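Chemist: Compute the structure for the input listed below.
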Amino acid sequence: MLFRELVAPRTWLGAAHLLLDIAFGFATCLAIGCWLLASAVLFPLALIGVPVWVGAAHLSEVLGRMERLRYRWLLGEEIAGEPLPSRSGRLLPYAGTLLRDPGVRRRIAHQLLAFPIGLVTSSLVYWVITLGVVLLLMPLLGLMLPTSDGAILGLDISGAGARLAMAPIGAAMLLAVPWVVRGLVAADVAAARALLGPVPGSLTARVGELERSRARVVDSAESERRRIERDLHDGTQQQLVSLAMTLGRARSRYRTEPTGIGPLLDDAHQQAKDAVTDLREMIRGLAPPVLADRGLDAALSAVAARCPVPVDLTVELEHRPPAVVEAIGYFVVAEALTNVAKHAQASRAAVGVRSGEGSVWITVSDDGRGGADPAGGSGLRGLADRVSGVDGQLSVDSPVGGPTVLTVEIPA
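Modeler: Got it, this is the predicted structure:
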């Protein structure tokens, strides 16, 4: 396992990225620093200093784009950029807009900090790898490179025992390289996302989140479609074929032995009942007719009644929400109560639905064992994906030992 991590491509791509940090950091820090210094010195001369500042902001945007390409090529990390404000009107107001823009300031801060950060990351990776290789090969180096004072890189290699003792230390350092690289890459990517990525709450960040939500919803819908196709083909279709064959045998026997078709009819009847049961199970993820006919209150009452755990249901809606909101609310409650019945070991659950502040709020709680983690189960992740597809929010509060409270806000 350790050796596999050491030779994994992602380890050495990450190491290459970190070793390049110092070169890219020096180049970007020098370029942006010179432009900023020139704009500050020439700022009293507005006709010169203002265009220099605007040029520095545009140069920073180009360098940020190059940095994001490096993260994509070497690490596979997609970092969306915050675009420059569009220019409208004269140069001086535009320069002020650039100066006030948080995306410009954060990007320039990253480029000024890139050199000291790169100095740390590149040095750590370089010395861990170099010392690991040198110590591992120390027995061989001591024979091939004899020195007058018996030392290499300040290490005493005059004795064969000392040289042999250094080899395990070098091996341990090399085996630690993947974890060092992984930690430094994680910190580097976090800094890049914070300073090179979209400003939280900006239109770019919002669009990026909506694109990711749409992709998750499309994937979820495609998975559901494949499930229905597979269940129809492998289950219901085969049952109906078997039912047709049984009825065909009954019809053939009826012509010659009318009184002997009873067992065949009983078998066909059971097959028909099984097919109906499987169809109901297959379409469990589809919205029931009662939801469209009578609304969320009646549909959730049916869900609560079927739940093995006693459920206290409260629905307080001023107006009937849109159909898509009702459908998502129904699926959220149905899946949440299924999770309660399967995993929570709860004696009671409560569901509350209310409207307010332009949203529908859904709360599902239970007195079970707790410990629910959205990152650790596909059920809660699927709910989060479904809710985020309509710009909603899902949060889970589930300490170990309980209780668990799931809260969903769906814009209405």
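Chemist: going forward, measure contacts and count neighbours with C-alpha atoms only.
Modeler: Noted.
Chemist: Where do the strands of the stretch 151-300 of the chain begin and end?
Modeler: Residue ranges of the strands in the stretch 151-300 of the chain, as given by DSSP state E, counting those that start in this stretch, are 151-152, 155-156.
Chemist: Please work out which of the ones you listed is packed deepest.
Modeler: Each of the strands of the stretch 151-300 of the chain was scored by mean neighbour count; the highest is strand 151-152, a mean of 15, by mean count of other C-alpha atoms under 10 Å.
Chemist: how far is it from where the chain is centred?
Modeler: Taking C-alpha atoms, centre = their mean, to the nearest Å, one finds strand 151-152 lying 49 Å from the centre of the chain it belongs to.
Chemist: And stretch 358-367, by the same measure?
Modeler: The answer for stretch 358-367 is 24 Å, by C-alpha atoms, centre = their mean.
Chemist: just stretch 223-240 next, same as before
Modeler: When distances are taken as C-alpha atoms, centre = their mean, stretch 223-240 is centred 30 Å away from the chain's centroid.
Chemist: one step back: in JSON lines, list the strands of the stretch 151-300 of the chain along with distance to residue 37.
Modeler: Shown next, in JSON lines, are those (distance: least, C-alpha to C-alpha, whole Å):
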{"stretch": "strand 151-152", "distance to residue 37": "44"}
{"stretch": "strand 155-156", "distance to residue 37": "45"}
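Chemist: here's the other one to compare against:
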Amino acid sequence: MTARTLTTAPGGGAAGTDRPPPPRFAFDAFTWKEIAHLLLNLPASLVGFVYVVTVLSTGAFLTVTLIGLPLLALGLLGARQLGKAERARARRLLGLRIEEPSPLPHRGQDFLARLWAQLKDTVAWRTALYELIRFPWGVLTFSLTLVSFFVLWPVLPFLARAMTNVDRLLVRGLLSPSDELERRIAELESDRGVVVDTAAADLRRIERDLHDGAQARLVNLAMGLGLAKEKLLEDPDSAARMVDEAHGEVKLALQELRDLARGIHPAVLTDRGLDAALSSVASRCTVPVQVTASLPARPAAAIEGIAYFTVSELLQNISKHSGASAATVDVWRARDRLLIQVTDNGRGGASLDAGTGMAGLAERLGAVDGLFVIDSPPGGPTTVTAELPWRDRVEGPDSRHTGRRPEPQPG
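Modeler: Okay, the predicted model is just below:
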């Protein structure tokens, strides 16, 4: 079983799915659909033309008043709906597969930002242009189709094909999404939400760990030292024992803080890079892990961090769920991509919906234009491949001195 999460935008339709069959003298079902489309061109184009001329021109005329721009924005939203109806008609009657454009970004925007986004909506303006161009064409195609029923019946299938091909060109040129840029905007809007949600969840986890761990231990430490201070003169032996206990609490609190810091961003990753950091996390895995990292240089810090936490999560899953006796981690660069492959000889059966955090990893990688692939047949082995965009590391002014002062160890 293979689970894939690909951060790619949908295309305008599969190859060959919107190519009509060759016209024939016989009137087949597809030809009748084309004829129906041509006969509907007049009422549809009339509605669209009247709407565009009336609503948009009125809104543009009233821009000198307070209601002009909002009215124009509402008119453009209506134009979007006209475009949606025309794409649906083209899909049903012409067999033309056109993806819907991405919605306008409204998340977290105030009224003026939403208004400006609607006013500069290229999808709506192209739809308005389509309605203006199509009105005379709709009148022409309706008239020719109607006359051909009585005069040019034998060649009507060929005439219908020629006229609907012009309609297809108009729909593709003016009603389709604006290619890769439009699709990437939709992807980035979705990915931004994933990043924000993930960051919020991480902050809540850190707050919970501090509250339940080191913070509670330090509160107990402060109370113990306060009691020891009170007993220092009247019962020195008890005070000494309490100080010893406080000393132990300090050690535990420091260890908890180190573990928490490692979960945020480990020092070894900052100081020595991905190879050393992955070797460190592999040494804590309950399964023997062989790490191979072949990197000519260090990637950007953000990419390096995502790679580290991806491997860390996968090794935790191997420890908890795989039943494996050995695992491998391979990291290398292929052109402009950073590739990670984690393999184990466990029982297999891993998937994105198995409740092992795989879906969260796929979302994190997808948020940075990455790829996440699971190949885990029942019985194993399991191979997880992660792919990240390679971005060169930007060295700061202190990058030549990456070492850190050793942390003091409590005696």
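Chemist: before we move on, the earlier item: nearest to residue 47 of structure 1, out of the strands of the stretch 151-300 of structure 1?
Modeler: Distances from residue 47 of structure 1 to each of those were compared using C-alpha to C-alpha; the shortest belongs to strand 151-152, at 59.2 Å.
Chemist: Secondary structure element for residue 396 of structure 1, which one?
Modeler: strand 393-397 (DSSP states H and E).
Chemist: can you list contacts of the next helix or strand after that strand?
Modeler: Going down the chain from strand 393-397 of structure 1, the next helix or strand is strand 404-411, by DSSP H and E. The contact list for strand 404-411 of structure 1 (C-alpha atoms under 8 Å, 6 or more residues apart in numbering) reads 325, 358-372, 387, 390-398.
Chemist: And residue 295 of structure 2, how far from residue 372 of structure 2?
Modeler: In this view, residue 295 of structure 2 and residue 372 of structure 2 are 20 Å apart by C-alpha to C-alpha, to the nearest Å.
Chemist: typed the wrong thing, it's residue 244 of structure 2
Modeler: 50 Å.
Chemist: Tell me which of those two has more neighbours.
Modeler: residue 372 (24 against 13; other C-alpha atoms under 10 Å).
Chemist: Aligned counterpart of that one in structure 1, please.
Modeler: Counting by TM-score structural alignment, residue 372 of structure 2 lines up with residue 394 in structure 1.
Chemist: thought its match was touching residue 385?
Modeler: No: at 9.2 Å, residue 394 of structure 1 does not count as touching residue 385 under the criterion of C-alpha atoms under 8 Å.
Chemist: Excluding sequence neighbours, find me the nearest residue to the residue nearest the centre of structure 2.
Modeler: Most central in structure 2 under C-alpha atoms, centre = their mean is residue 191, positioned 3.1 Å from the mean C-alpha point. Distances taken as C-alpha to C-alpha, 6 or more residues apart in numbering put residue 367 closest to residue 191 of structure 2, at 4.5 Å, once the chain neighbours are dropped.
Chemist: how many neighbours does that neighbour have?
Modeler: Counted with other C-alpha under 10 Å, the burial measure for residue 367 of structure 2 works out to 20 neighbours.
Chemist: sorry, back to before: any buried residues in the strand holding residue 396 of structure 1, and which?
Modeler: Neighbour-count burial for strand 393-397 of structure 1, counted by 16 or more other C-alpha atoms under 10 Å, picks out 393-394, 396-397.
Chemist: which residue numbers in structure 2 go with stretch 214-228 of structure 1?
Modeler: Correspondence between stretch 214-228 of structure 1 and structure 2 is established over residues 192-206, with TM-score structural alignment as the criterion.
Chemist: which residues touch the matching stretch?
Modeler: Stretch 192-206 of structure 2 is touched from outside by 260, 363-364, 367, with contacts defined as C-alpha under 8 Å, 6+ apart.
Chemist: how about 7 Å then?
Modeler: Under the criterion C-alpha atoms under 7 Å, 6 or more residues apart in numbering, residues 363, 367 lie in contact with stretch 192-206 of structure 2.
Chemist: Structure 1: which residue goes with residue 273 of structure 2?
Modeler: Alignment of residue 273 of structure 2 against structure 1 is given by TM-score structural alignment, with residue 295 as its counterpart.
Chemist: Also residue 249 of structure 2?
Modeler: Taking TM-score structural alignment, the alignment pairs residue 249 of structure 2 with residue 271 from structure 1.
Chemist: I'd assumed residue 241 was in contact with that match.
Modeler: No: using C-alpha atoms under 7 Å, residue 271 of structure 1 and residue 241 do not qualify as a contacting pair, with a distance of 10.1 Å.
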